[in-house]
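1. just coords:
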């Protein structure tokens, strides 16, 4: 995928330029991402699906890779966004969805998944075999992780039958934060040491060569490390450049590889810019944008309560909380409060486990009714200012209408603005 390789090459040549990776399967988040890219004239948009969201078994979205591709391209078509500006990526591709199985079985399924991603046109592939399967030791030895990553790379290479310029690019690395944020109360994180970061790269390079993947190694663009950023339910650990000086400098000796930073959600705009400057040039964001989506939906729910008779309201917030309580599987491992405290966690935790519930049929119906109500009775500017001040500014500037989707897109766009500013500091 030459477009991404070109951005990485520019960064390695000294430009403080980066790439934002939006990891979400929510149609409104994807639409907001594409419309934001049009507004900011961003040349390419990177949208990634994770292995538990999308796989050959459907994942929690119910989509296989080709269906997710068509889903994203359908949103792009409706938004008037050119599909050739979209790069699709696969995040945490490995045995993560099947760790209950013995390693051989889990890896066999992971090979099918990676091949399906590449066959469907995904061109940025994060090879993540850091998790232990049913018959594995805990923790998994570094060499086993790297060897399995090389095995999956071989499956990806076999699945690609296009031109060399369109061949997949790869991300490696074993210090991968927990998807969706930490479940425990955080205080401080240990950064990846420079020695460990370089050793990971060297080990993968050697094992790729052993499996005849030297050509694929030339397309490894990044390695995942821990720069000291994370979030839990209520706190954010901010990037501290002074603590990451040695780690940042360590990758400067590699002519092609940058760092990929996960869990950058909720970092401040200056922190994001510092991450890119310090060679954490690929910034992943997922819960941060769906958290903004939930903020906007709750604000619209509050506006509805001001405008619509009680008998006609969609009551999206109440419907969503009811469905979460009725189907707790997606949050009960992470939230351990009770009563009012639990209700607050369900709604406001920075890990945003609520994102798993938006496809629920009852919630979708309530959202559609909410939108219909607010289209039939549009909110006044003062109401928008009260509950969605960022979107109010967009309406006043002529960048948004009072349509509920426009208001949501404007609100989510403020989160994306911080990432754009970090990755394109001269725009």
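-> Alright, I've got the coordinates. Given the structure is predicted, the values throughout are model-derived calculations rather than measurements. Residues are numbered from 1 along each chain as shown.

2. could you use CA atoms for every contact and neighbour count after this?
-> OK.

3. what's the closest non-adjacent residue to residue 101?
-> residue 134 (5.3 Å; Cα to Cα, 6 or more residues apart in numbering).

4. so how many other residues sit close to the one you found?
-> 16 (other Cα atoms under 10 Å).

5. what's the distance between residue 93 and residue 418?
-> Distance, residue 93 to residue 418, by Cα to Cα, to the nearest Å: 27 Å.

6. same question, residue 400
-> From residue 400 to residue 418 the distance is 19 Å (Cα to Cα).

7. how many residues are close by residue 184?
-> 11.

8. next one for the comparison:
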């Protein structure tokens, strides 16, 4: 039985298990996640988003079948059995085509979901919550549910008879973190969540998808966790008590928690125990990647002649200024404020730029410059304290590649610790 099918029963038994969802297409992030899952002997859930991967290539240039092969190569290379790799699709719906009329956007969305299902993605988040051209927001729940049913049918027809597991929900946080103040963040109410489920159930059955409904395993809600550019709203278990009653009243479902990046470690354990066993993480992992690469650049500056240095951070800044589409609508304020956000924001818009040829070339120079050098422990202590401690303990080799993997795994380990049944 898939771990996705066990989440509700384990919660109801009082011995909850969880699974974290790695939402990234960066090969170093995926390598770190695979290696963590190998050590923990657990399944690994990797999800691609509709913006990253779709039938037109998304911003990664990959279609669903391409992403599947990409993830499988990394898993196989690092010893994760194929049967323990779970692939998911996040925010699958008209999101990339909101500028189009609804009929056109939904046709693209149905084609995309079908490609994901055909490629063997087994966990599918049906997200039709966004308005399309000329529509008022928020959309009525009935419209969202009707569109979700259309997407579900497309996935079922393309599945080749293999089971697909679905996540629904109209109260979907903004992908990649909020851009506004978080002062008014509210937990989803019991009434709103119950109504969402009721409407989706009715429409699924009316659409002839009643046999699929038992494979609707989770509902996306707002548990009161979120982050924006420079602050994090921490989980408060007491605020979700009314909402959590729904999991007793509607057996077979759990909650999926988006935007869980940057929470305190204990929050992940509380979320799993409280019925939010699917924990989505993305920007926090590429945030860690950026931190470690820029720290390695500081070490490079000390050890390598200036004319041979990568100037990675300068190259990144220059490319972000030359190609501002991925951050300009998100980062506001003075030029100094925008500069800080480009580099340090929790929302980590840098993650869209690592595949740029100029930035890839600078990373390659950085890695090449450091690969053959013995990095002094004193420099590690100054620029990479967590890695310094691991090197001193003898559990980490001070090579640039291993230092990068270690830093990303530091962001993954609180999730892993929370999801394993103790």
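-> Cool, got the structure. Since we're looking at a predicted model, the values are computed, not measured.

9. packing partners for the longest strand anywhere in the second structure?
-> The single longest strand within the second structure, with elements called by DSSP state E, is strand 85-92. Counting contacts by 3 or more Cα pairs under 8 Å, 6 or more residues apart in numbering; DSSP states H and E, strand 85-92 of the second structure is packed against strand 44-49, helix 64-77, helix 102-118, strand 123-126.

10. reformat those as a markdown table; add mean neighbour count.
-> Below are these laid out as a markdown table (neighbours: other Cα atoms under 10 Å):
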| stretch | mean neighbour count |
| --- | --- |
| strand 44-49 | 25 |
| helix 64-77 | 18 |
| helix 102-118 | 22 |
| strand 123-126 | 26 |
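
11. compare the ones you listed and give me the one nearest residue 58 of the second structure.
-> Distance to residue 58 of the second structure, taken as Cα to Cα, is lowest for strand 44-49 among these, at 8.9 Å.

12. what's next to the closest one, contact-wise?
-> Strand 44-49 of the second structure has contacts (Cα atoms under 8 Å, 6 or more residues apart in numbering) with 19-25, 33-34, 37, 67, 84-92.

13. so it versus helix 64-77, what angle?
-> Taking axes from the mean of the first three to the mean of the last three Cα atoms, to 10 degrees, one finds strand 44-49 of the second structure and helix 64-77 inclined to each other by 150 degrees.

14. average offset between strand 44-49 of the second structure and the first structure?
-> Strand 44-49 of the second structure differs from its equivalent in the first structure by a mean of 0.3 Å after superposition (mean Cα distance after the TM-score superposition for the first structure).

15. isn't residue 156 of the second structure up against residue 164?
-> Yes - using Cα atoms under 8 Å as the test, residue 156 of the second structure is close enough to residue 164 to be in contact (7.2 Å).

16. anything in contact with each of those two?
-> By Cα under 8 Å, 6+ apart, the residues touching both residue 156 of the second structure and residue 164 are residue 117.

17. mind listing the strands for the first structure?
-> Under DSSP E, the first structure gives strands at 19-23, 45-50, 86-93, 124-127, 169-172, 220-224, 230-231, 236-237, 258-261, 282-285.

18. want to try a markdown table for those, with distance to residue 355 of the first structure as columns?
-> Shown next, in a markdown table, are the strands of the first structure (distance: least, Cα to Cα, whole Å):
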| stretch | distance to residue 355 of the first structure |
| --- | --- |
| strand 19-23 | 12 |
| strand 45-50 | 14 |
| strand 86-93 | 17 |
| strand 124-127 | 22 |
| strand 169-172 | 25 |
| strand 220-224 | 24 |
| strand 230-231 | 16 |
| strand 236-237 | 19 |
| strand 258-261 | 21 |
| strand 282-285 | 13 |
